[in-house]
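> when you get a sec, could you give me coordinates for this:
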Amino acid sequence: MTTDTADRTTRTDGADTWAVLLPPGRYEAERLVHHDTLELIGAEGSQPRLGDQVAVLADAPSRLVALGRVTDVGDLCPEEPPAERVEPRLVITYTRRSFDTPVSADALTVEGPVTPLDPTAFQALADQLGPPPPRQSWMVSLNLPIEAVSPAEAVREFWAYVQELGPRELPAFVWPSGNELAMQAFVLGEEANQDPEEDD
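As a prediction, the model looks like this:
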């Protein structure tokens, strides 16, 4: 696997900005659990190089959900031959996320999972995204009633439920630190009403 960044000086296409389309189901996964990187395997055609900038898109409709930088490239080799089963591998480290508030990318023409992107178009997208909002402290809680014979067993049962049900079924409660009255419940990465009396 070659990772020499000097290779970038010999490229002929002149492109160092790219559009990458999230694989099916990955957008939902990114909204549920924090990831530092996006790894793509098997994307054919021209490939970004180390250090290239990437606009990460979700499809249908086309939306910009993150910006990133290529931090690893190469081939994913199976443990055993044949060599023709080697698949290209691309790792993108996120530099800016906006999975909850994406911006429209309808004006882009994307051909396949990895598409060269004009630097001007990339910058226009990044400008729409804007700077990241300021970070603040949040309190996050997950409360489950557990029947058990001891505190230790209750904790084990708790983690078993968390692993089995996860963020797709269990509501997590979140509120700004110091303002518990602003508590909200989230399921599937979105706010969810937990008060049956308020249901229609």
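> from here on, just use CA atoms for contacts and neighbour counts.
Noted.
> can you map out the helices along this protein?
26-32, 119-129, 151-169 (DSSP state H).
> in contact with Ser177, which residues?
Ser137, Trp138, Met139 (CA atoms under 8 Å, 6 or more residues apart in numbering).
> one more to put side by side:
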Amino acid sequence: MAKWAVVVSPEQYESERLYGADSLAVPGVGDSLDAGDEVLLVAGVDEPVVFGLARADGRGGLRYTVNLLEAPLPAPGIVAAVEEGGALGAHAVDERAFRDIQQRVRPVDTVRRTWLVSVDLPIEAASPGEAVRAFWNYVRELGPAELPAFVWPAGDELAMQAFVLGAEANQDPEED
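Have a look, this model is predicted:
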């Protein structure tokens, strides 16, 4: 099996951070990889990072084996090799460089817990139905770049955190 670094655009990386899934498609990459090839997923941002490990599925997609979206890894050696070969797309990586990154991956607590996620908006409306329609319009228009989502473990409301663009965001104006 070959080892690859697949560099995705900043826009695709942001989308992964916001709407992460078990797999992703990277335009123009699927034909380069054989089923089972191992992949380092690299964000093509100002300071590139490895945000996941994946395997090619043989149908043009990549399935995460390790998701590092919560704690991406800096990868200067991989980034330098990728930059020599161009920007976005698939780049062959030698076994040693791949293993160096793979060994830095720490096991993540895989125990699933229930999280409550809330978006609260004060809506002025004449009826509940109108309020709901206005709510969904605000959600669509503001989106994750402007609208904070509040997250906390079920049963521990005091642990509530606000997230904007998939990252923790302080919403207390007195703490700025």
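> pipe the contacts of Ser177 of structure 1 into CSV and attach neighbour count and distance to Val162 of structure 1 per row.
Formatted as CSV, those follow (neighbours: other CA atoms under 10 Å; distance: CA to CA, whole Å):
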residue, neighbour count, distance to Val162 of structure 1
Ser137, 9, 23
Trp138, 13, 20
Met139, 13, 18
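> which one among these gets closest to Arg69 of structure 1?
Ser137 (27.0 Å; CA to CA).
> quick check, the closest one in contact with Asn179.
No. With contact defined as CA atoms under 8 Å, Ser137 of structure 1 does not reach Asn179; the gap is 10.7 Å.
> closest to Thr17 of structure 1 out of the helices of structure 1?
Using CA to CA, these put helix 119-129 closest to Thr17 of structure 1, at 5.7 Å.
> for the spatially most central residue of structure 1, which non-adjacent residue is spatially closest?
By CA atoms, centre = their mean, structure 1 has its centre lying nearest to Glu30, at 3.7 Å. Sequence neighbours aside, Phe99 is the residue nearest to Glu30 of structure 1 in space, at 7.3 Å (criterion: CA to CA, 6 or more residues apart in numbering).
> what's near enough to touch the one you found?
With CA under 8 Å, 6+ apart, Phe99 of structure 1 has these contacts: Tyr27, Glu30, Arg31, Val65, Ala66.
> in structure 2, what residue corresponds to it?
In structure 2, Phe99 of structure 1 lines up with Leu69, judged by TM-score structural alignment.
> residues in contact with Glu169 of structure 1?
So Glu169 of structure 1 contacts Val187, Leu188 (CA under 8 Å, 6+ apart).
> so what corresponds to Gln157 of structure 1 in structure 2?
Not Gln; residue 157 of structure 1 is Glu. So Glu157 of structure 1 corresponds to Ala134, using TM-score structural alignment.
> any chance of the contacts of Phe99 of structure 1 in CSV, plus distance to Asp72 of structure 1?
What follows is these, written out as CSV (distance: CA to CA, whole Å):
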residue, distance to Asp72 of structure 1
Tyr27, 21
Glu30, 20
Arg31, 23
Val65, 21
Ala66, 18
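> farthest pair within the residues you listed?
Arg31 and Ala66, at 11.6 Å, using CA to CA across those.
> if you count residues, which strand in structure 1 comes out on top?
Ranked by residue count and defined by DSSP state E, the top strand of structure 1 is strand 63-76.
> buried ones in that one, by neighbour count?
By 16 or more other CA atoms under 10 Å, the buried positions in strand 63-76 of structure 1 come out as Arg63, Leu64, Val65, Ala66, Leu67, Gly68, Arg69, Val70, Thr71, Asp72, Val73, Gly74.
> how close does the second one get to Gln184 of structure 1?
Distance check for Leu64 of structure 1 against Gln184 of structure 1: by CA to CA, to the nearest Å, it reads 26 Å.
> do the same with the fourth one
When distances are taken as CA to CA, Ala66 of structure 1 and Gln184 of structure 1 turn out to be 25 Å apart.
> tally of neighbours for the closest residue to the match of Glu157 of structure 1 other than its chain neighbours?
Excluding its sequence neighbours, the residue lying closest to Ala134 of structure 2 (CA to CA, 6+ apart) is Ile123, at 7.1 Å. A total of 14 residues lie near Ile123 of structure 2 under the criterion other CA atoms under 10 Å.
> and if you look at the one 4 residues further on?
Taking other CA under 10 Å as the criterion, the count of residues near Ser127 of structure 2 is 8.
> follow-up on the earlier one: let's see which of the contacts of Ser177 of structure 1 end up in strands.
Trp138, Met139.
> surely Pro119 of structure 1 meets Ala19?
No. Look at Pro119 of structure 1 against Ala19 with CA under 8 Å: they stay out of range, at 10.5 Å.
> between those two, who's got more neighbours?
Ala19 (26 against 15).
> nearest spatial neighbour of the aligned partner of the more buried one in structure 2, chain-adjacent residues omitted?
Using TM-score structural alignment, the partner of Ala19 of structure 1 in structure 2 is Ala5. Spatially, and ignoring its direct neighbours in sequence, Ala5 of structure 2 is nearest to Leu40 (4.6 Å; CA to CA, 6+ apart).
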